[in-house]
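Peer 1: only geometry, no sequence info:
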């Protein structure tokens, strides 16, 4: 995945947001991650990226034998996706030939990414 910064605290001095573009190569999967206390919005410019979340962000899910189910959002050009703060997720581009391009905005000055060992390995309040 290639990220391009358009607007950030460092780049233009903005105080309450970050905005940029990400190109997701064909057959690419991001690491499981969250964006800390940032609200994140994504607009799909081209391609058909998929966003994978936990269906049940219950903080006690580690105590269950079977983890929560995943929700997969299949998107296309013109779609918007909202990701709340601290929500573990990943982006995927399952298309073997077509790159996916998305515009991303965060409600923080920089695009913080906290990589996780898995969607199930995060508990509220931990990084």
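Peer 2: Received the coordinates, thanks. This structure is a prediction, so every number in the text was calculated from the model and none was measured.
Peer 1: okay, CA-based contacts and neighbour counts for the rest of this
Peer 2: OK.
Peer 1: Strands of the chain, start to end?
Peer 2: 2-7, 18-24, 28-29, 33-34, 40-46, 50-54, 70-74, 80-83, 89-93, 100-106, 114-115 (DSSP state E).
Peer 1: possible to save those as a markdown table with mean neighbour count?
Peer 2: Output for those, formatted as a markdown table (neighbours: other C-alpha atoms under 10 Å):
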| stretch | mean neighbour count |
| --- | --- |
| strand 2-7 | 14 |
| strand 18-24 | 20 |
| strand 28-29 | 17 |
| strand 33-34 | 23 |
| strand 40-46 | 19 |
| strand 50-54 | 18 |
| strand 70-74 | 14 |
| strand 80-83 | 14 |
| strand 89-93 | 22 |
| strand 100-106 | 23 |
| strand 114-115 | 16 |
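Peer 1: second one coming, line it up with the first:
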């Protein structure tokens, strides 16, 4: 192949490999208090059909509420800090991960994400098996480690105390 576009071929120059610079990530994604998610690879940015990838920075001692991500699979790679994951019907299981560790979250698993360090932020790379940000909050499980007040808020999921929805 010469790299030139023939009729019926994909225009590889524009639809081939993409490099997303670390200082060009997009924070226009669903956010949770105490966390900053930034998209690197998604449909809007690069045309990805079956994957979402980006970064997440979790403030010191921050915690999410109990939730799951529907049929999505998630992989978290810890760059810096100390992550604690709680999971199970009653969050009865717990594991911690540090720099260089991977965390796999299967579909429908109730879990809580926690920065286990009271003083330092947790920085991770996050990859999901689809572009849709599926989050199902679970309100009938009392988290062992209570979040301050964490709601999944984006243009579709409004804050519960927001009026006019």
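Peer 2: Cool, got the structure. Source: prediction; values computed, not measured.
Peer 1: Next, the TM-score between them, please.
Peer 2: Scored against TM-score structural alignment, normalised by the length of the first structure, the superposed chains reach a TM-score of 0.78; 108 aligned residues with a C-alpha RMSD of 1.6 Å.
Peer 1: Contacts only, for the counterpart of residue 96 of the first structure in the second structure.
Peer 2: In the second structure, the residue paired with residue 96 of the first structure according to TM-score structural alignment is residue 118. For residue 118 of the second structure, the contact set (C-alpha atoms under 8 Å, 6 or more residues apart in numbering) comprises 60-61.
Peer 1: From residue 57 of the second structure, how far off is residue 118 of the second structure?
Peer 2: Distance, residue 118 of the second structure to residue 57 of the second structure, using C-alpha to C-alpha, to the nearest Å: 14 Å.
Peer 1: Next: residue 75 of the second structure.
Peer 2: Distance, residue 75 of the second structure to residue 57 of the second structure, by C-alpha to C-alpha: 15 Å.
Peer 1: One more: residue 48 of the second structure?
Peer 2: In this structure, residue 48 of the second structure and residue 57 of the second structure are 23 Å apart, going by C-alpha to C-alpha.
Peer 1: same check, this time on residue 44 of the second structure
Peer 2: For residue 44 of the second structure, the distance to residue 57 of the second structure - C-alpha to C-alpha - is 21 Å.
Peer 1: Likewise for residue 129 of the second structure?
Peer 2: Applying C-alpha to C-alpha, the value for residue 129 of the second structure to residue 57 of the second structure is 20 Å.
Peer 1: ok, the aligned partner of residue 70 of the second structure in the first structure - contacts?
Peer 2: Matched to the first structure by TM-score structural alignment, residue 70 of the second structure sits across from residue 36. Counting by C-alpha under 8 Å, 6+ apart, residue 36 of the first structure makes contact with 85-86, 112-114, 127.
Peer 1: Please point out which of those residues the second structure shares.
Peer 2: On the basis of both residues aligned by TM-score structural alignment, their matches' C-alpha atoms under 8 Å, what survives of the contacts of residue 36 of the first structure in the second structure is 85-86, 112-114.
Peer 1: Counting neighbours, which of those residues comes out on top?
Peer 2: The residue in those with the most neighbours, by other C-alpha atoms under 10 Å, is residue 86 (21 neighbours).
Peer 1: Excluding chain neighbours, what is closest to residue 6 of the first structure?
Peer 2: What sits nearest to residue 6 of the first structure in space, not counting adjacent residues and going by C-alpha to C-alpha, 6 or more residues apart in numbering, is residue 20, at 4.7 Å.
Peer 1: which position in the second structure aligns with that neighbour?
Peer 2: Structural alignment places residue 20 of the first structure opposite residue 54 in the second structure (criterion: TM-score structural alignment).
Peer 1: Check residue 74 of the first structure too.
Peer 2: Matched by TM-score structural alignment, residue 74 of the first structure corresponds to residue 96 in the second structure.
Peer 1: contacting residues around that match?
Peer 2: Residues counted as contacts of residue 96 of the second structure (C-alpha under 8 Å, 6+ apart) are 82-85.
Peer 1: Quickly check these for the two that are furthest apart.
Peer 2: Using C-alpha to C-alpha, the two most remote members of the contacts of residue 96 of the second structure are 82 and 85, lying 10.2 Å apart.
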